[in-house]
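> Provided below for reference: sequence and predicted model.
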Amino acid sequence: MMVAGNEYGKIVSIEYAIDKVMDGCTLMVGGFGGVGSPPTLLQEVFDKGVEQLTLICNDTAFPHIGVGPLVKEGRVKKAIVSHIGSNPIAGSLFQEGKMEVEFSPQGILIERIRAGGAGLGGILVDIGMDHEWLSKGKPIVEVDGKRFLLERPLTADVSLVYAKKADPFGNLVYGKSARNTNPLVAMAGNITIAEVEEIVPLGELNPEEIVTPGIFVHYIVKSRGVNWKWAWE
């Protein structure tokens, strides 16, 4: 289907979009174990040779999919994630002190991203209050006689998300479980780039199916499909 106009200037080439991802930037990526991660954008980031990244995502995926190859090649200096157990290379890099890892329980991680996207100052949690390792360096706030840790919000220089459909304004519809963390990641980027399977004319999306409003999306690129062969090379 032909795109009916690009009046908002959001539909761009993948090369133009990836130019926004630079050495040393904070990169937030949607997805869960590679599902819902933007394969074409991540391949372009990998091919560009970007390094010294601070990576914020649910996990470090597997070595050959999602954000895994960036970790595998030592391009990530710090990962803020819920776990790294599916990627043994990430575990080795962490143990050897070659990659810093900041762990957050999955629900807290997602809430921190949501807080960043909503412009909140953080979230209050009681998880980790009794554990020095978990609470180290985190402010303690008392509310109605109960003490909480302040978990700080998370934002990124660039957020990369994956969606099933977009219109030229950047309204996004997600496909089933690939929706996962993408809607909140889309809100938390100073620049948000959406890789989509299909771009449709304005007005064609069912408003009831739109999850991410276009106001959060800066650029849209057409996906080339899922092909992780490059990561094995």
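Yep, that arrived.
> Every contact and neighbour count from this point should use C-alpha atoms.
Fine.
> what's the following helix or strand after the longest helix along the chain?
Counting by DSSP state H, the longest helix found in the chain is helix 106-118. Next along the chain after helix 106-118, taking DSSP states H and E as the criterion, comes strand 123-125.
> next structured bit after that next one?
In N-to-C order, the element after strand 123-125 by DSSP H and E is helix 132-135.
> what residues does that next one touch?
The contact list for helix 132-135, computed with CA atoms under 8 Å, 6 or more residues apart in numbering, reads 128-129, 149.
> Can I get those in JSON lines including neighbour count?
Converted to JSON lines, these look like this (neighbours: other CA atoms under 10 Å):
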{"residue": "Gly128", "neighbour count": "13"}
{"residue": "Met129", "neighbour count": "16"}
{"residue": "Leu149", "neighbour count": "22"}
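> Against Glu198, how distant is the residue sitting furthest away from the middle of the chain?
Centroid-distance maximum for the chain: Gly145 at 35.8 Å, with CA atoms, centre = their mean. Gly145 sits at a distance of 52 Å from Glu198 (criterion: CA to CA, to the nearest Å).
> Provide a list of residues in contact with the spatially closest residue to Val35 that is not a sequence neighbour.
Nearest non-adjacent residue to Val35, counting by CA to CA, 6 or more residues apart in numbering: Ala178, 5.7 Å away. Ala178 makes contacts with 31-32, 35-37, 162-163, as judged by CA under 8 Å, 6+ apart.
> Got another one to weigh against that:
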Amino acid sequence: MRDGASFAVGGFGLSGIPAVLIRALYEIGVTGISVVSNNCGTDGGGLGVLLAARRIARVTASYIGDNTEFARQYLAGELEVELTPQGSLAERLRAGGCGIPAFYTPAGVGTPVADGGLPLRHAADGSVAVASPPKEVRAFGGRAYVLEHAITTDFALVRAARGDRHGNLVFAKAARNFNPLAAMAGRITIAEVEELTELDPDEVHLPGIFVQRVLPLTPDQAADKGVEKRTVRTP
């Protein structure tokens, strides 16, 4: 992996994130990277580790969430951020994996998502240094739709509950989230799997054609899962 590369990363908050691969990316020291993910982890968790180390130059995401360092870097002009509707982001990744260059969607019509003007980068004084350009809007059946372009990346990092040696993957419950879509968008996709096993074809969520590398996790690595907001119930 090299400086300036682009990465699609699975997960939603801390659910289903490829934590071992993210840590490996941190340890090899790559910098200036672009990240496409639903969000950018939390303070000290997931992609937030790379963010705090100033390794990320650009993020395409749905929201900033509770990551205060993410918000600080964005508002201080230290980080370029493309915010996109969550459904549009999911479809842009899927389209990239399917070879579809662009598609029309009603999401964002009549807002700065379509009209342009969303801050991509702020200046040090808080003003908008770079704003998003307007996108093409067309009418189909009397309704307006905005053109969204597909996303492909140099690499994709994902996590699966189970996988086989061919790269076929099975995801567990909510951890399925953006993982299959991110895997489809990467030119080289690396999957960390909690259990390496044989799979029945009928249970496969993502076929191995989209996966080039499989990393079996140790039991300790598989069990080490962060909780974004721990909530308990009084007995």
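All right, it came through fine. None of the values given here were measured: they were computed from a predicted structure.
> what packs against the longest helix of structure 1?
For helix 106-118 of structure 1, the contact count by 3 or more CA pairs under 8 Å, 6 or more residues apart in numbering; DSSP states H and E identifies strand 123-125, helix 182-187 as packing neighbours.
> Read off where the shortest one ends up in structure 2.
So that's strand 123-125 of structure 1. Mapped onto structure 2 using TM-score structural alignment, strand 123-125 of structure 1 covers residues 103-105.
> got the contact list for the matching stretch?
With CA under 8 Å, 6+ apart as the criterion, stretch 103-105 of structure 2 contacts 88, 145-150.
> 7 Å instead?
145-149 (CA atoms under 7 Å, 6 or more residues apart in numbering).
> how big's the offset between it and structure 1?
Following the fit onto structure 1, the mean deviation recorded for stretch 103-105 of structure 2 is 1.7 Å by mean CA distance after the TM-score superposition for structure 1.
> in that stretch, what counts as buried?
104-105 (16 or more other CA atoms under 10 Å).
> how about the helices and strands packed on helix 106-118 of structure 1, which one is nearest Pro69 of structure 1?
helix 182-187 (19.8 Å; CA to CA).
> and the closest one, which stretch of structure 2?
Per the alignment by TM-score structural alignment, helix 182-187 of structure 1 matches residues 179-184 in structure 2.
> Give me the mean deviation of the matching stretch from structure 1.
Taking mean CA distance after the TM-score superposition for structure 1, the mean distance separating stretch 179-184 of structure 2 from the aligned residues in structure 1 is 1.0 Å.
> which outside residues touch that stretch?
8-11, 90, 93-94, 97, 156-159, 189, 206, 210-211.
> So how do I select the buried members of those in PyMOL?
With 16+ other CA under 10 Å as the burial test, the buried ones among those are selected in PyMOL as follows:
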select buried, resi 8+9+10+11+90+93+94+97+156+157+158+159+189+206+210+211
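> mind listing which of the contacts of stretch 179-184 of structure 2 are in strands?
Judged by DSSP state E, strands contain the following of the contacts of stretch 179-184 of structure 2: 8-9, 156-159, 189.
> how about those in JSON lines, adding distance to Asp115 of structure 2?
Putting those into JSON lines (distance: CA to CA, whole Å) gives the following:
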{"residue": "Ala8", "distance to Asp115 of structure 2": "26"}
{"residue": "Val9", "distance to Asp115 of structure 2": "28"}
{"residue": "Ala156", "distance to Asp115 of structure 2": "30"}
{"residue": "Leu157", "distance to Asp115 of structure 2": "32"}
{"residue": "Val158", "distance to Asp115 of structure 2": "33"}
{"residue": "Arg159", "distance to Asp115 of structure 2": "36"}
{"residue": "Thr189", "distance to Asp115 of structure 2": "34"}
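> so which of those residues comes closest to Leu25 of structure 2?
Relative to Leu25 of structure 2, the closest of those is Leu157; by CA to CA it sits at 9.9 Å.
> so what corresponds to the closest one in structure 1?
Per TM-score structural alignment, Leu157 of structure 2 is aligned with Leu160.
> Look up how far Ala118 of structure 1 lies from that match.
17 Å.
> OK, contacts around the residue mapped onto Thr84 of structure 2 from structure 1?
Taking TM-score structural alignment, Thr84 of structure 2 has Ser104 as its aligned residue in structure 1. Contact analysis of Ser104 of structure 1 by CA under 7 Å, 6+ apart lists 81-82.
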